[in-house]
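Q: predicted structure and sequence below. I'll ask about it afterward.
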Amino acid sequence: MTMLSDRVDEGTVERPEIMIITGLSGAGRSTASNVVEDLGWFVIDNLPPTLISRVTELAFVPGSSVGRLALVVDVRGREFFSALLDTIHELRASEADLRVLFLDADDDVLVRRFEETRRRHPAADDAGVLAGIRNERDQLSELRGMADLIIDTSDLNVHELRERLVAVLQGDEGAQLRVEVVSFGFKRGTPRDADLLFDVRFLPNPHWVEELRPFTGRDAPVRDYVFGQPESGPFLEALKRLLDVVVPGYVQEGKRYLTIAIGCTGGKHRSVAISEEVAQHLQATTELSINVQHRDLGEE
């Protein structure tokens, strides 16, 4: 991509910024494209992947007013879609500062959204909405694995998704890697956007200790109980050693976002306590942006 390199050499921009917005139909691509446009990105929707290289070259020619380019790509590209993976590899090998945003959601949520809007699913053919969703999910599986940021919109309304995107993208300025430590309860499902997932249900459950049940993993009585178990110390030390290796590796590879999910049964006691401890360790040992989210805290 010679034009991208030429523009960098001329010093007009440090690195051309390109975002590819993709994901499952009904998961929030339109909302995402509106948000990034409001944040100052030049957005092109439904661009065939075979044209991405040419468009990016034209967008970043010397004298262009385009500073940030966002491209919305999905299965509407039909036969062109298979070219997207090669295009991403090419862009990452060039001088472009590329990020891939993938929007996901549970199948039942997507079915409900399509039923509410009465729109036809682009991958459904004559087999129905659910079959279309599954077909599309299969087509996008490899692309999902290449994404820099995956956002599960199953439990987010339009306004919450907008707030999440603004918080992530505005906080992305100059940051090497943003780490999200998420506690959750397995009985409400695992987070789809987790890069690393750890199960702490092997630890004794404070829920069955009557005097601890009203408290959470943020409270001292529960923390003392969880960390007082003989299994907790070795597990935490092993987890911290693993993260001491993995997190710098993600930084070295240029990953922008890392979601570490830690789950117990209900997401109230063990996972919360362990997540807080993991976040404190990362804050003490790195200079990265660390955020903690307790997904199911407060749920009954």
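A: That came through fine.
Q: all contacts plus neighbour counts: C-alpha atoms, from now on.
A: Will do.
Q: please enumerate the helices of the stretch 151-300 of the chain.
A: Taking DSSP state H, counting those that start in this stretch to define them, one finds helices in the stretch 151-300 of the chain at 158-170, 220-227, 232-252, 270-285.
Q: and for the second one, what are the contacting residues?
A: Okay, so that is helix 220-227. L203, P204, P206, L212, F215, T216, G217, S232, G233, H269, R270, A273 (CA atoms under 8 Å, 6 or more residues apart in numbering).
Q: redo that, cut-off 6 Å
A: For helix 220-227, the external contacting residues (CA atoms under 6 Å, 6 or more residues apart in numbering) are G217, A273.
Q: how about the last one?
A: Outside helix 270-285, the residues within contact range by CA under 6 Å, 6+ apart are S183, G217, R218, R223, I262, G263, C264.
Q: show me what contacts the second one?
A: For G217, the contact set (CA under 6 Å, 6+ apart) comprises R223, H269, V272, A273.
Q: the third one: neighbour count?
A: So the one you mean is V272. By the criterion of other CA atoms under 10 Å, V272 has 31 neighbours.
Q: distance of it from D38?
A: 35 Å (CA to CA, to the nearest Å).
Q: likewise for the second one?
A: Using CA to CA, H269 is found at 39 Å from D38.
Q: re the thing from before, among the contacts of G217, which one lies nearest to P49?
A: Closest approach between the contacts of G217 and P49, by CA to CA: V272, at 41.7 Å.
Q: D195 contacts Y257, correct?
A: No. Between D195 and Y257 there is no contact under CA atoms under 6 Å: 9.1 Å.
Q: list the buried residues for stretch 213-230?
A: By 16 or more other CA atoms under 10 Å, the buried positions in stretch 213-230 come out as F215, T216, G217, R218, V222, R223, Y225, V226, F227.
Q: right, I mislabeled it, should have said stretch 102-110
A: Buried residues in stretch 102-110, counted by 16+ other CA under 10 Å: F102, L103, D104, A105, D106, D107, L110.
Q: tally of neighbours for the closest residue to the third one other than its chain neighbours?
A: Spelled out, that is D104. The shortest distance from D104 to any non-neighbouring residue, by CA to CA, 6 or more residues apart in numbering, is to D152 (4.8 Å). By other CA under 10 Å, the residues close to D152 number 20.
Q: one more to weigh against that first structure:
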Amino acid sequence: MSARSTRFVAVTGLSGAGRRTAAHVLEDLGWYVVDNLPPTLLPDLLQTVREAGFDKLAVVLDVRTRSEFDEIPRAFEQLNTMGIWPQILFLEASDQVIVRRQEHVRRPHPLQGDGPLLDGVAREREMLAALRAAADMVIDTSNLNVHQLSSRVAHAFNTSDDRELRLTLMSFGFKNGVPIDADYVLDVRFLPNPHWVPELRPQTGLSKPVSGYVLGHDAAQEWLGHVQAMLTTVMPGYEREGKRLATVAIGCTGGKHRSTSMAEELAERLRRTGLGVHVVHRDLGLE
């Protein structure tokens, strides 16, 4: 097996954001997973994994390696010379959530020292900024449970072809904040709101009455056509540039009716073209 055929994913992000969960999912999917490896050992590890016949390697890289952390760019350059272009999965969450999770596990933050926990989180964000900017996929786990995070990771990496683009469509409500892990944010608040129809208000866009109401407007069909055309144009360019993971967020006011209906319909249209699509309804708490 050649090194070029080996897939490599770097799992990184904030302490408490779900790196361990992501690593376990990848392991369950058949990836060879190594946690907390000094970056300077990456080339040797890759060579060993290749000789052992593994074709999928995932390594958890984070600030626990301390002084070694700054060696990640150089290690990635060495991997490039071996024909490996790492994919980066970056996990993050809000400060409030990180603090709650760290206090729950009763373990000190690796960069906390003798100061407050939030100081350690701030230093970690600063150290990870370059990796986040270069990430192929960013997942904000603030409002995700373990099962939802596992679903997101599995969709992105449960494929035998690393050239295959994997698209996530996320419905959300603007009143609950814009997703920070989206590549595109689209607004469907221009459509009539089922919230003001008494019999539709308690339902969601997953119900036929609501989706029929939303999709029955000419503006909805026109919008779907334009967005599908845009994505059909963009996705091949992503593939040429080596981007394999993308998230498109579709928002309405509350994330319950319009955005949910439009995300589901757009997903069906894109799936008919052969594209792998995963739908997440952030503010319904559904994957």
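A: Yep, that arrived. All figures in this text were calculated on a predicted structure; none of them were measured in a lab.
Q: so for D195 and Y257 of structure 1, which sits in the more crowded spot?
A: Set D195 of structure 1 next to Y257 and count neighbours by other CA under 10 Å: Y257 wins out with 22 against 15.
Q: can you tell me what the more buried one aligns to in structure 2?
A: Mapped onto structure 2 by TM-score structural alignment, Y257 of structure 1 lines up with L245.
Q: wait, its match sits on L169?
A: No. If you go by CA under 6 Å, L245 of structure 2 and L169 don't touch, sitting 11.3 Å apart.
Q: any idea how far the equivalent of D140 of structure 2 over in structure 1 lies from A105 of structure 1?
A: Matched by TM-score structural alignment, D140 of structure 2 corresponds to D152 in structure 1. Distance from D152 of structure 1 to A105 of structure 1, counting by CA to CA: 5 Å.
Q: what does P191 of structure 1 give?
A: P191 of structure 1 is 10 Å from A105 of structure 1, by CA to CA.
Q: then F42 of structure 1?
A: From F42 of structure 1 to A105 of structure 1 the distance is 26 Å (CA to CA).
Q: kindly report the same for N135 of structure 1.
A: N135 of structure 1 is 14 Å from A105 of structure 1, where distance means CA to CA.
Q: now E115 of structure 1
A: Look at E115 of structure 1 and A105 of structure 1: by CA to CA, they are 15 Å apart.
Q: cool, V168 of structure 1 as well?
A: V168 of structure 1 is 18 Å from A105 of structure 1, by CA to CA.
Q: what's the answer for S25 of structure 1, then?
A: 9 Å.
Q: and the strands in structure 1, which stretches?
A: 17-23, 42-45, 68-72, 97-104, 149-152, 178-185, 196-199, 257-264, 289-294 (DSSP state E).
Q: adding distance to L51 of structure 1, write these out as a markdown table.
A: Formatted as a markdown table, the strands of structure 1 follow (distance: least, CA to CA, whole Å):
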| stretch | distance to L51 of structure 1 |
| --- | --- |
| strand 17-23 | 13 |
| strand 42-45 | 11 |
| strand 68-72 | 11 |
| strand 97-104 | 16 |
| strand 149-152 | 23 |
| strand 178-185 | 31 |
| strand 196-199 | 34 |
| strand 257-264 | 27 |
| strand 289-294 | 35 |
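Q: and of the ones you listed, who's closest to E237 of structure 1?
A: Here strand 196-199 is closest among the strands of structure 1 (CA to CA), at 13.8 Å.
Q: and for the closest one, what span of structure 2 is it aligned with?
A: Going by TM-score structural alignment: strand 196-199 of structure 1 matches residues 184-187.
Q: mean distance, that stretch to its aligned residues in structure 1?
A: Average distance, stretch 184-187 of structure 2 versus aligned residues of structure 1 after superposition (mean CA distance after the TM-score superposition for structure 1): 1.8 Å.
Q: buried stuff in stretch 149-167 of structure 1?
A: L149, I150, I151, D152, T153, S154, L156, L161, R162, L165, V166.
Q: residues contacting the second one?
A: Residues touching I150 of structure 1, when contacts are defined by CA under 6 Å, 6+ apart, comprise F102, L103, D193.
Q: G263 of structure 1 reaches F184, doesn't it?
A: Yes. Counting by CA under 6 Å, G263 of structure 1 touches F184, with 4.8 Å between them.
Q: what does F184 of structure 1 align to in structure 2?
A: By TM-score structural alignment, F184 of structure 1 lines up with F172.
Q: that match: neighbour count?
A: By other CA under 10 Å, 30 other residues sit near F172 of structure 2.
Q: thinking again about what came up before, neighbour count: H269 and D38 of structure 1, which is higher?
A: Legend: neighbour count by other CA under 10 Å for H269 of structure 1 and D38, higher for H269 (30 against 12).
Q: now P16 of structure 1: closest residue in space that isn't a chain neighbour?
A: Closest residue to P16 of structure 1 in three dimensions, ignoring its sequence neighbours and counting by CA to CA, 6+ apart: A96, at 4.9 Å.
Q: please report how far S5 of structure 2 lies from R50 of structure 2.
A: To R50 of structure 2, S5 of structure 2 is 9 Å away according to CA to CA.
Q: got a list of what the residue nearest to the spatial centre of structure 2 touches?
A: Closest to where the C-alpha atoms of structure 2 average out (CA atoms, centre = their mean) is I139, at 3.7 Å. By CA under 6 Å, 6+ apart, I139 of structure 2 lies in contact with L91, D181.
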